[in-house]
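Engineer: coordinates only, sequence not included:
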């Protein structure tokens, strides 16, 4: 078994590190299971307000751990269990997390790395980062739910280029296509990403959770009308009152 997903809590921020540095943080089956455990746990916490996801050693994630593939890829049930159980288990736990998630993307962001980054709300990348899903070179397609996720975040044209050409795209291209929010010097990526996470921890946590829930529902095809039954239940909440009172008295809010 190789690699781990580490969790460190610092104040109101959670730092999640993909750690398999000898393989540029390629995801093993164990790491997918740990990713699910980490984000399922974070969803239940009330002391954490934002999450940073990064890779160890100057790379985000180079894809899946191909050394494991011969153990399960050559029969349909084992392959289905891997993608629908392990991989989608980890990705869906990230997608279901109501905490804001920032991706710190350095170096390789391939295949599984693109999928994990697609689960994040804000993506900060270095100029030297590279993005793609060249699995056509390995003789298999992207699993349907993973492809749906990637198409939604990178766009259909970019997904076609990644999957059909095995194209590897640079960070400025991915910024221009709307996948990234920020591209900065490689050396500045950790500080830039952490700064954004810390800024999020100072904002209203209830509002962040409600925004993520609404955005998740709307992106899945629900109508705004379907959300109206509970949309204004926060009216008398302490957080709402504090935010308005702080603005009127010209002081920073204390959430």
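Structural biologist: Looks like it came in fine. Every value quoted in this text rests on a predicted model; they were computed, and no experiment measured them.
Engineer: alpha carbons only for contacts and neighbour counts from here, please
Structural biologist: Noted.
Engineer: ok, residue 7 - contacts?
Structural biologist: 14, 15, 16, 17, 38 (Cα atoms under 8 Å, 6 or more residues apart in numbering).
Engineer: host element of residue 51?
Structural biologist: Per DSSP states H and E, residue 51 falls inside strand 50-55.
Engineer: report the buried residues of the helix or strand following that strand.
Structural biologist: Sequence-wise, the next helix or strand downstream of strand 50-55 (DSSP H and E) is helix 76-80. Within helix 76-80, the residues that count as buried by 16 or more other Cα atoms under 10 Å are residue 79.
Engineer: need the contact partners of helix 76-80.
Structural biologist: Counting by Cα under 8 Å, 6+ apart, 72, 73 sit against helix 76-80.
Engineer: surely residue 17 meets residue 55?
Structural biologist: Yes: assessed by Cα atoms under 8 Å, residue 17 is found in contact with residue 55 at 5.3 Å.
Engineer: of the two, which one has the most company?
Structural biologist: Counted by other Cα atoms under 10 Å, residue 17 and residue 55 do not tie: residue 55 has more neighbours, with 28 against 20.
Engineer: try it against this one:
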């Protein structure tokens, strides 16, 4: 049963900002000093807020963006070390929340626009690509360097990248972890629009207003149809993906990557 939208409280969430205006809800990842890397609180918020968005009768369109210079740098190294030290905490929080982020974003009927104001990496790239329309500032880069952290691209990257740019290109970028420029991301069809940073707000606002003023049920039903194959694919792959990521969380290579990042050096992987 759908809740009364007046009972929805966005202020319950930490490390994100939420603003609602003229049927458009803007969610801002709000850890700018850490390039909006995912804290535990932010990860939890992103796993839960989509149910509220879906039930909010005052919202027709969502804009997802980052505070400061980055969209999101992805994983938070401090949180990574905690998950290594406490695997039970990983099992109890990270795995179910990661599944919820992917499924709830794909299940949300309302169009989501990613306003990629700066670099989007790892989980940051994944949540951008789970959005329906991606508008990227021309100075930003995007990529999924999970393998460089001793992790598989299991949080949705291996799901979304091949569907957007094909298996050949997706394999190369996910297996190397390389970032690409906004221009390259647009050229290969990974993102919809690339604009100068000064024009980002105008382009995103224009798209949001157009969608908010459209035939909302038709737009939502069209999104349901488009996303159905993605949802089916997610259901068939995410359990295995997160099982493999759980195994990777216990490897020496992942611990080495976390140590190397903290020590500001290049990791030395052994395959263990």
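Structural biologist: Looks like it arrived, so ask away. Predicted, not measured: the structure shown is a model, and the values here were computed from it.
Engineer: in terms of secondary structure, what does the strand holding residue 51 of structure 1 contact?
Structural biologist: strand 13-19, strand 101-105, helix 189-201 (3 or more Cα pairs under 8 Å, 6 or more residues apart in numbering; DSSP states H and E).
Engineer: once aligned to structure 2, how far is that strand on average?
Structural biologist: Here the mean offset of strand 50-55 of structure 1 against structure 2 after fitting is 0.6 Å, by mean Cα distance after the TM-score superposition for structure 1.
Engineer: which residue numbers in structure 2 go with that strand?
Structural biologist: Mapped onto structure 2 using TM-score structural alignment, strand 50-55 of structure 1 spans residues 61-66.
Engineer: over to stretch 13-26 of structure 1?
Structural biologist: Using TM-score structural alignment, stretch 13-26 of structure 1 pairs with 24-37 in structure 2.
Engineer: stretch 168-177 of structure 1 too?
Structural biologist: Using TM-score structural alignment, stretch 168-177 of structure 1 pairs with 179-188 in structure 2.
Engineer: from one end of the matching stretch to the other, what's the distance?
Structural biologist: End-to-end span of stretch 179-188 of structure 2 (Cα to Cα, to the nearest Å): 13 Å.
Engineer: what does stretch 89-97 of structure 2 give?
Structural biologist: OK, stretch 89-97 of structure 2 end separation, Cα to Cα: 12 Å.
Engineer: with stretch 21-29 of structure 1 instead?
Structural biologist: One end of stretch 21-29 of structure 1 to the other measures 16 Å (Cα to Cα).
Engineer: how about residues contacting it?
Structural biologist: 1-3, 18-20, 55-57, 59-65, 68, 82, 86-87, 108, 112.
Engineer: what's the burial count for residue 205 of structure 1?
Structural biologist: Residues lying near residue 205 of structure 1 (other Cα under 10 Å) number 21.
Engineer: that should have said residue 144 of structure 1, apologies.
Structural biologist: When neighbours are defined as other Cα under 10 Å, residue 144 of structure 1 has 11 of them.
Engineer: that one: what's it in contact with?
Structural biologist: Residues near residue 144 of structure 1 by Cα under 8 Å, 6+ apart: none.
Engineer: now the helices for structure 1?
Structural biologist: With DSSP state H as the criterion, structure 1 has helices at 29-44, 76-80, 88-95, 112-118, 144-154, 156-164, 171-176, 189-201, 205-219, 238-248.
Engineer: still on that earlier bit, make CSV from the helices and strands packed on strand 50-55 of structure 1 and add distance to residue 244 of structure 1 to it.
Structural biologist: Shown next, in CSV, are these (distance: least, Cα to Cα, whole Å):
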stretch, distance to residue 244 of structure 1
strand 13-19, 25
strand 101-105, 26
helix 189-201, 18
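Engineer: to residue 177 of structure 1, which of those lies closest?
Structural biologist: strand 101-105 (16.1 Å; Cα to Cα).
Engineer: mean deviation, that closest one versus structure 2?
Structural biologist: Once fitted to structure 2, strand 101-105 of structure 1 is off its aligned match by 0.6 Å on average (mean Cα distance after the TM-score superposition for structure 1).
Engineer: what span of structure 2 lines up against that strand?
Structural biologist: The aligned range for strand 101-105 of structure 1 is 112-116, by TM-score structural alignment.
Engineer: the counterpart of residue 193 of structure 1 in structure 2 - how many residues pack around it?
Structural biologist: Alignment note: residue 193 of structure 1 maps to residue 204 in structure 2; criterion TM-score structural alignment. Each residue near residue 204 of structure 2 was counted by other Cα under 10 Å, and the total is 21.
Engineer: just to revisit the earlier point, now do the strand holding residue 51 of structure 1 against helix 205-219, angle only.
Structural biologist: Computed with axes from the mean of the first three to the mean of the last three Cα atoms, to 10 degrees, the direction of strand 50-55 of structure 1 lies at 60 degrees from that of helix 205-219.
Engineer: show me the contacts for the aligned partner of residue 141 of structure 1 in structure 2.
Structural biologist: Aligned by TM-score structural alignment, residue 141 of structure 1 pairs with residue 152 of structure 2. Going by Cα under 8 Å, 6+ apart, residue 152 of structure 2 touches 146, 241, 244, 245, 248.
Engineer: spatially nearest residue to residue 196 of structure 1 (excluding sequence neighbours)?
Structural biologist: residue 102 (7.6 Å; Cα to Cα, 6 or more residues apart in numbering).
Engineer: quick check: that neighbour touching residue 51?
Structural biologist: Yes: with contact defined as Cα under 8 Å, residue 102 of structure 1 reaches residue 51; the gap is 6.2 Å.
Engineer: out of those two, which sits in the busier spot?
Structural biologist: residue 51 (30 against 24).
Engineer: how about the contacts made by the residue nearest to residue 196 of structure 1?
Structural biologist: Contacts of residue 102 of structure 1 (Cα under 8 Å, 6+ apart): 50, 51, 52, 53, 120, 121, 122, 123, 124, 193, 196, 197.
Engineer: show the buried residues in these.
Structural biologist: The neighbour-count test (16+ other Cα under 10 Å) applied to these identifies 50, 51, 52, 53, 120, 121, 122, 123, 124, 193, 196, 197 as buried.
Engineer: distance of residue 72 of structure 2 from residue 31 of structure 2?
Structural biologist: Taking Cα to Cα, one finds residue 72 of structure 2 at 9 Å from residue 31 of structure 2.
Engineer: who has more neighbours out of the two?
Structural biologist: The neighbour comparison of residue 72 of structure 2 against residue 31 (other Cα under 10 Å) goes to residue 72, with 33 against 22.
Engineer: residue contacts, that one?
Structural biologist: By Cα under 8 Å, 6+ apart, the contact set of residue 72 of structure 2 is 29, 35-38, 66, 118-121, 123-125.
Engineer: repeat for residue 79 of structure 2
Structural biologist: 39, 40.
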